[in-house]
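**Student:** any chance you can model this:
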Amino acid sequence: MTSFADAIEQRFGDGGPAGRSADTALIGRVLSRKTVRRYSDVMPDEGLLDLLVAAALSASAKSDFQQASILRVVDPAARAAIGTLFPAMPWIGVSPVLYVFLGDARRLQRIGELRDKPVRNGTLEGFFNAAVDAALALQTMILCAEDAGLGVCPISVLRNEVDKVAAILGLPDLVFPVAGLCLGYPQGPGYVSLRLPRRVTTHLDRYDDSRLAEEVDDYDRRRDARHSIPPDQHRSNAEFGKAAFYGWSEDKARQAAKAEGAAFPPYLRRHGFTLD
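**Tutor:** Just a heads-up that it's a prediction; the model follows:
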């Protein structure tokens, strides 16, 4: 198994702390985790999938409200309909298993009605708690699935077509998709995505981004040397022009400038969230 130091170097390459040995294999697997978008045709055992769902729903939950729900999409027509919405991501429609992790603010509000209590869970706090619960369940399933030899790919793009996805899945008011998760046995090796240097993303006592510019530039160069972005994947050249150097930060700035998920806030407000 790859040592912790080697795994940290592969993940960050930032010259920072190399960690130390510990009596746990889980940390090494987390450090070395990979995104997988190509899967074999072997369907994971249903008993294993049940275990993964149980593990995911064992994740931490705010105030024990338990506001995550997990929806597995099995119907071929529904799978095809969702896949058709995102032709650039064919793995959504063809992966052996597709789960959708839902923020479920509806259940707590219904429990309030059942117990004759004035619960109004469409507030910003209600939305936030449900979204975090679903995200924690999602990450827990990711780690457990990978520990069982499966490969996964989270799918946040579902929110870009939230009205159509919600209609396909029959989502009621106060229930919203946080992300999908494609899952299956890897067809080939995935890749370890180089992360930002820890000097940028970790802080001591107070927040400090005074060296952001030089650290991100260094990260761009190191990441480009490992896995550069092909020219045919450069975004918005017509709008922003061709960059002399197209690194991670240029790509993400262009992506963020296009305001993804514009349909999501109106969807939430139409379906029971006041967000106040």
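**Student:** when you work out contacts or count neighbours from here on, use the C-alpha atoms and nothing else.
**Tutor:** Will do.
**Student:** longest strand in the protein, by number of residues?
**Tutor:** Looking across the chain with DSSP state E, the single longest strand is strand 175-184.
**Student:** ok, residues contacting that one?
**Tutor:** 37, 39-40, 42-44, 91-92, 95-106, 131, 134-135, 138, 145, 150-159, 162, 166, 268 (Cα atoms under 8 Å, 6 or more residues apart in numbering).
**Student:** how about the helices in the stretch 151-276 of the chain?
**Tutor:** In the stretch 151-276 of the chain, the helices defined using DSSP state H, counting those that start in this stretch lie at 162-169, 198-201, 212-226, 237-240, 248-257, 264-270.
**Student:** closest to residue 126 out of the ones you listed?
**Tutor:** Smallest distance to residue 126 across these (Cα to Cα): 11.9 Å, for helix 264-270.
**Student:** can you pull the buried residues of that closest one?
**Tutor:** Neighbour counts over helix 264-270 (16 or more other Cα atoms under 10 Å) mark 264, 267-268 as buried.
**Student:** circling back: now do the longest strand of the chain against helix 162-169, angle only.
**Tutor:** Interaxial angle, strand 175-184 versus helix 162-169 (axes from the mean of the first three to the mean of the last three Cα atoms, to 10 degrees): 70 degrees.
**Student:** re earlier: report the buried members of the contacts of strand 175-184.
**Tutor:** Neighbour-count burial (16+ other Cα under 10 Å) applied to the contacts of strand 175-184 gives 37, 39, 91-92, 95-106, 131, 134-135, 138, 145, 150-155, 157-159, 162, 166, 268.
**Student:** following up with a second sequence; could you model it the same way so I can compare the two?
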Amino acid sequence: MANGADRLRARFGIELPDAEAPDAIAQYLDRRVVRRYREEPAPDSLLHGLLAAAQSAPSKSDLQQYSIVVMRDRARIKQIADWIGTMDWIATAPVFLVWCGDMRRGQCLCALHEMPHANNNLDTFLNTAVDCALAMGQFMAAADAVGLGTCPISYVRSHIERVCPLLGLPAGVYPVAGLTVGWPVFRRPISMRLPPSVVVHRERYDDSKLETEIAAYDERRRGREPVAPGSLKNNDVYAPREGVGWSENLARQLSVPERFGFAAYLKTRGFDLA
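**Tutor:** Next up, the predicted model:
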């Protein structure tokens, strides 16, 4: 069985002599996405326990501004998979959760107590997204601990105008991400992460060595998990070629606008974003 040092090395592709990873930490280092699932569904009782664990995550000012839509109807899950079009494996998931930012509940409670809701703004929108992400992350960690596999799906936002009616989401509620859940057919290799020297800053932000660090990271990833031809981004804009590294593929993706109408749609759903 791999120890903490082995799992650190597997996750980052380098030695991290200053990092300590006892078993309680090592299990998180071994986390990976799962995209192929057995037919056997997760029992409702286990799912309820995992959702309770998710609701135990921290929440901004205890406002709990999120909701979770649980989908088990394969036909409805397949609708979302068909809309996305490039992730047919979503339809194989026995459970699909849609994690939603929820400003509506706070508005309803203000009305219940005959007070105005005076915080329909960008900060509240951000808080709903963060609350939602914290709960989803805790669910994923708990699911992994009991042997279930998960994969977050941001592409539900690419089809928000269809997903909202499908789920009956009212004004003030929007999908942050989907999450497939099921028993894994197999465990994929873990993805190599950026070194802590790029992501973790001490006292002050410092990216003065970014170019050197990224060049080394690209080289490590090429050796273990090169960008597959099918994973190249925006081939209709940039000619596909061999040898594209992680950072160039990232640039290919970020150079083309995505979800350009997202903010405009949120405003039609009652979010001010000011």
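**Student:** corresponding residues in structure 1 for the top helix by length along structure 2?
**Tutor:** The longest helix of structure 2 (DSSP state H) is helix 122-145. Using TM-score structural alignment, helix 122-145 of structure 2 lines up with residues 124-147 of structure 1.
**Student:** for that stretch, give me every contacting residue.
**Tutor:** With contact meaning Cα under 8 Å, 6+ apart, stretch 124-147 of structure 1 is reached by 26, 29-30, 33, 52-53, 55-62, 66-69, 101-105, 121, 151-152, 178-179, 181, 183, 273-276.
**Student:** with stretch 254-267 of structure 2 instead?
**Tutor:** 157-158, 161, 174, 234, 273.
**Student:** I'd like to know which of those is nearest to residue 46 of structure 2.
**Tutor:** For those, the nearest to residue 46 of structure 2 is residue 174 (26.2 Å; Cα to Cα).
**Student:** could you check how many residues crowd around the closest one?
**Tutor:** Residue 174 of structure 2 is flanked by 29 other residues according to other Cα atoms under 10 Å.
**Student:** quick one: map it onto structure 1.
**Tutor:** Counting by TM-score structural alignment, residue 174 of structure 2 corresponds to residue 176 in structure 1.
**Student:** distance of that match relative to residue 266 of structure 1?
**Tutor:** 12 Å (Cα to Cα, to the nearest Å).
**Student:** over to residue 20 of structure 1?
**Tutor:** In this view, residue 20 of structure 1 and residue 266 of structure 1 are 48 Å apart by Cα to Cα.
**Student:** straight-line length of stretch 137-156 of structure 2, end to end?
**Tutor:** 17 Å.
**Student:** coming back round to it: distance from the longest strand of structure 1 to structure 2 after superposition?
**Tutor:** Strand 175-184 of structure 1 differs from its equivalent in structure 2 by a mean of 0.6 Å after superposition (mean Cα distance after the TM-score superposition for structure 1).
**Student:** for the stretch 1-150 of structure 2, which segments count as helices?
**Tutor:** For the stretch 1-150 of structure 2, applying DSSP H, counting those that start in this stretch gives helices covering 4-12, 23-29, 44-55, 74-84, 104-112, 122-145.
**Student:** got CSV for those helices, with distance to residue 190 of structure 2 too?
**Tutor:** Conversion of the helices of the stretch 1-150 of structure 2 to CSV gives the following (distance: least, Cα to Cα, whole Å):
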stretch, distance to residue 190 of structure 2
helix 4-12, 7
helix 23-29, 9
helix 44-55, 23
helix 74-84, 24
helix 104-112, 38
helix 122-145, 13
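**Student:** quick check: which of these is nearest to residue 213 of structure 2?
**Tutor:** Nearest to residue 213 of structure 2, of all the helices of the stretch 1-150 of structure 2, is helix 4-12, at 12.5 Å by Cα to Cα.
**Student:** what angle separates the closest one from helix 210-224?
**Tutor:** When the same axes, to 10 degrees is applied, the directions of helix 4-12 of structure 2 and helix 210-224 differ by 100 degrees.
**Student:** and helix 4-12 of structure 2, how far from structure 1 on average?
**Tutor:** Relative to structure 1, helix 4-12 of structure 2 is 0.7 Å off (mean Cα distance after the TM-score superposition for structure 1).
**Student:** and for stretch 122-140 of structure 2?
**Tutor:** Averaged out, stretch 122-140 of structure 2 is 0.5 Å away (mean Cα distance after the TM-score superposition for structure 1).
**Student:** quick check: buried residues in that stretch?
**Tutor:** Quick answer for stretch 122-140 of structure 2 (16+ other Cα under 10 Å): 124-125, 127-136, 138-140.
**Student:** residues near residue 13 of structure 1, how many?
**Tutor:** Residues near residue 13 of structure 1, counting by other Cα under 10 Å, number 19.
**Student:** tell me the contacts of the residue of structure 2 most remote from its centre?
**Tutor:** For structure 2, the residue at maximal distance from the C-alpha centroid (Cα atoms, centre = their mean) is residue 114, at 36.6 Å. The contact partners of residue 114 of structure 2, by Cα under 8 Å, 6+ apart, come to none.
**Student:** and what of residue 167 of structure 2?
**Tutor:** If you count contacts by Cα under 8 Å, 6+ apart, residue 167 of structure 2 has them with residue 69.
**Student:** any idea how far residue 253 of structure 2 is from it?
**Tutor:** In this view, residue 167 of structure 2 and residue 253 of structure 2 are 29 Å apart by Cα to Cα.
**Student:** what residue in structure 2 is paired with residue 204 of structure 1?
**Tutor:** With TM-score structural alignment as the criterion, residue 204 of structure 1 matches residue 202.
**Student:** now do residue 264 of structure 1
**Tutor:** With TM-score structural alignment as the criterion, residue 264 of structure 1 matches residue 262.
**Student:** residue 220 of structure 1 now?
**Tutor:** Under the alignment (TM-score structural alignment), residue 220 of structure 1 pairs with residue 218 in structure 2.
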